[in-house]
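1. sequence unavailable; structure follows:
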């Protein structure tokens, strides 16, 4: 099994997990997601969630974690080697959104078609915010995606 597929399976186990209190970017399990990338305070956590999923997957599979250890979405994109960047999704890809001014959002691709990606992402909500309160399944237009990381 590929590491990215196992990370996606682990992400699915987290659907519905949320901040405590809501809107705080804190509480369990958010603290665990953030601490996986070395952040010990309340902060946006979508990228930390992705890294945490890959870390759990690598430990379960007893393989190296190839995901970039960062809490920053755009930092992950900028640090990634060109050979793992893609303009096309794959199941288990990490999608990258860039809202400008250093703000981004990310999650894992669960499925896709010609127009949409279907995702599992942290720090979102039912409306699809990049600053939400929980782990959700979302549907996003492919045209809103900067690119994909294939770990």
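-> Cool, the structure landed. Remember, it's a predicted structure, so these values are computed and weren't measured experimentally.
2. switch to C-alpha atoms for all contacts and neighbour counts from now on
-> Fine.
3. in a strand, residue 108, correct?
-> Yes: Residue 108 sits within a strand when classified using DSSP: H, G, I helix; E, B strand; the rest coil.
4. isn't it up against residue 51?
-> No: under the criterion of Cα atoms under 8 Å, residue 108 is not in contact with residue 51, lying 10.4 Å apart.
5. which one's more surrounded, the two?
-> Of the pair residue 108 and residue 51, residue 108 is the one with more neighbours under other Cα atoms under 10 Å, namely 31 against 27.
6. skipping its backbone neighbours, what lies nearest that one in space?
-> In this structure, residue 108 finds its nearest non-sequential neighbour in residue 94, 4.6 Å apart by Cα to Cα, 6 or more residues apart in numbering.
7. distance of the one you found from residue 106?
-> Residue 94 sits at a distance of 7 Å from residue 106 (criterion: Cα to Cα, to the nearest Å).
8. okay, now the one to match up with it:
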């Protein structure tokens, strides 16, 4: 079985991938992400498609059962997928004894955006995440895959796909 850090490596290898024309939600490099969903064509926000694609690559490496891979084009749909497949879904931590996100967890933001947690936080951010369809300002409808520092205040849920029990 693959290690959950392999999911972060897969996502990290995609950093810098951009749309052919910025803010058009399409392009030859973006098409592979969009094809990993249950929605056809291009021209729609692809942050969830990026996460789908990364998880599918992780599954191909033995990380999770291939029948469990997400195919949603919706950031919030990843929460439904996780619940349907009995993955651990948890709130952002408020207290020190709350579940803390780990690298490899999926993060779903309140503003309908998603990514893969890549690192623990520092003095400026609670955690770091690799996200598709973002921009230098950290927006949810950008043009590239990038790593962003984020804070818990913007998080709706985290999803743990490492096989740990809920």
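-> Received the coordinates, thanks. Because the structure is predicted, anything quoted here is derived from the model rather than measured.
9. returning to that earlier point: next, show the common contact partners of residue 94 and residue 106 of the first structure.
-> residue 50 (Cα atoms under 8 Å, 6 or more residues apart in numbering).
10. ok, the residue nearest the centre of the second structure - contacts?
-> In the second structure, the residue lying closest to the centroid (Cα atoms, centre = their mean) is residue 115, at 2.6 Å. With contact taken as Cα under 8 Å, 6+ apart, residue 115 of the second structure is in contact with 47-48, 50-51, 106-108, 129-132.
11. burial measure for the residue mapped onto residue 84 of the first structure from the second structure, as a count.
-> Alignment note (TM-score structural alignment): residue 84 of the first structure maps to residue 88 of the second structure. Here the count is done by other Cα under 10 Å, and residue 88 of the second structure has 18 residues near it.
12. quick one on the thing from earlier: so what's the aligned residue in the first structure for the residue nearest to the centre of the second structure closest to, chain neighbours aside?
-> Superposed on the first structure with TM-score structural alignment, residue 115 of the second structure falls opposite residue 107. Leaving aside its sequence neighbours, residue 107 of the first structure sits nearest to residue 121 (Cα to Cα, 6+ apart; 4.2 Å).
13. now name the helix or strand holding that neighbour.
-> strand 116-124 (DSSP states H and E).
14. what range in the second structure matches that strand?
-> Mapped onto the second structure using TM-score structural alignment, strand 116-124 of the first structure covers residues 126-134.
15. now the matching stretch, how far from the centre of its chain.
-> Stretch 126-134 of the second structure sits 8 Å away from the centroid of its parent chain (Cα atoms, centre = their mean, to the nearest Å).
16. and what of stretch 109-119 of the first structure?
-> 14 Å.
17. gap between the two ends of that stretch?
-> End-to-end distance of stretch 109-119 of the first structure: 5 Å, with Cα to Cα as the criterion.
18. can you list contacts of it?
-> By Cα under 8 Å, 6+ apart, the surrounding residues in contact with stretch 109-119 of the first structure are 8, 89-95, 107-108, 120, 137-143.
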